[in-house]
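Novice: Fold the following and give me the result.
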Amino acid sequence: MSESILHVRVGVPVEESLGAAAETMKALDRGEAPEPYFGVGFEDMSQMLAVFTPKRWELIGALRAAGPLTVAELARRLRRNYKNVHGDIAELMEWMAVERDEAGKVFVPWSEIVVDMRLPHQAAA
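Specialist: I've put the predicted structure just below:
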């Protein structure tokens, strides 16, 4: 398994992310090998919590601990309905938190998932 980190960022302006991507491209043009960065972003906490629900965090933890599993086996281990677990896996795959291997088993490719929440600017007093 990879020792990579998935960064889940909340409230970070798109411009800031685009700026970081531009800097990475410049480094590549100079022949430098920048550190790999994997991230997904959400405008606000409610959007993030709609994707990363408590049940899905439980699923991520169980998968990380067990290693690659079929969705059916994961559902059995979590004592959850297969259809619900299948839907959760599909959603988490869209957000890069879970992947499927060549055998069709699902797994968490990250050693860490770091959630970074930017607080709104405080209004001037």
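Novice: rest of the way, CA atoms for contacts and neighbours
Specialist: OK.
Novice: Run through the residues that contact the closest residue to residue 28 other than its chain neighbours.
Specialist: Ranked by Cα to Cα, 6 or more residues apart in numbering and with sequence neighbours excluded, the top spatial neighbour of residue 28 is residue 34, at 7.3 Å. Contacts were defined as Cα atoms under 8 Å, 6 or more residues apart in numbering; by that measure residue 34 touches 24, 27, 28.
Novice: please give me the structure for this one as well, since I'd like to look at both together:
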Amino acid sequence: MATTGTNPPSESERVLHIRFERSDSDRIEETLQAIDAGETPEPYFECTFHDSDQLHQVTRPKNLELLRTIAREEPDGIRETARLVDRDVRQVHRNLTELEDLGLIDFETDGQSKHPHVWYDTIEVDLPLLDSDGEYDTADA
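Specialist: Below you'll find the model as predicted:
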């Protein structure tokens, strides 16, 4: 699901950019300038986390498996999602709630069923090793 940056996303691919500590202020400024000029900028989706535990929650293998399964299979509910990944419904529900709290999935409610949904095809993670002054970032070390 994550890309290495060597192959740019296709035109129709929706990319969620996950950043740690700092957002892409240049991209935000470009978007605002385009809006001010009456243009329609390309959609840009970004989550910025300030806690390394949140970033770890995203990249845990079980959560990545859930995200991939939701994107590929578009399950009708939590039970179907659990069946697709061959896991206990309660565990899957807990992980899906965690992903929803992180802003990585939405639930669409249809009667009694909660349908997990992702709006992106790819996740790109930007994890700086140096702070903005070029020094090693030791805040979470």
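Novice: re earlier: kindly give a single ChimeraX line that selects the buried subset of the contacts of residue 34 of the first structure.
Specialist: Below is the selection syntax for ChimeraX that covers the buried ones among the contacts of residue 34 of the first structure, with 16 or more other Cα atoms under 10 Å defining burial:
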select :24
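Novice: Can you flag which of the contacts of residue 34 of the first structure belong to helices?
Specialist: 24, 27, 28 (DSSP state H).
Novice: in the second structure, which of the contacts of residue 34 of the first structure remain in contact?
Specialist: For both residues aligned by TM-score structural alignment, their matches' Cα atoms under 8 Å, a contact is called conserved when the aligned residues also meet in the second structure; among these this holds for 24, 27, 28.
Novice: residue ranges of the strands in the first structure, please?
Specialist: When assigned using DSSP state E, the strands of the first structure occupy the ranges 4-10, 38-42, 99-100, 106-107, 110-117.
Novice: Next, format these as TSV and append mean neighbour count and distance to residue 87 of the first structure.
Specialist: Listed next are the strands of the first structure as TSV, based on neighbours: other Cα atoms under 10 Å; distance: least, Cα to Cα, whole Å:
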stretch	mean neighbour count	distance to residue 87 of the first structure
strand 4-10	18	20
strand 38-42	16	19
strand 99-100	18	14
strand 106-107	23	13
strand 110-117	15	20
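Novice: Which member of the contacts of residue 34 of the first structure is positioned nearest residue 117 of the first structure?
Specialist: Using Cα to Cα, residue 24 is the member of the contacts of residue 34 of the first structure that sits closest to residue 117 of the first structure, with 22.3 Å.
Novice: hang on, the earlier thing: identify, from the kept ones among the contacts of residue 34 of the first structure, the entry nearest to residue 97 of the first structure.
Specialist: Nearest to residue 97 of the first structure among these is residue 24, at 22.3 Å by Cα to Cα.
Novice: Now do the same for the closest one: its match in the second structure.
Specialist: Residue correspondence to the second structure (TM-score structural alignment): residue 24 of the first structure is matched to residue 31.
Novice: quick one: contacts for that match?
Specialist: Taking Cα under 8 Å, 6+ apart as the criterion, residue 31 of the second structure is in contact with residue 41.
Novice: coming back round to it: out of the kept ones among the contacts of residue 34 of the first structure, who's nearest residue 83 of the first structure?
Specialist: Top of the list for closeness to residue 83 of the first structure, among those and by Cα to Cα, is residue 24 at 39.9 Å.
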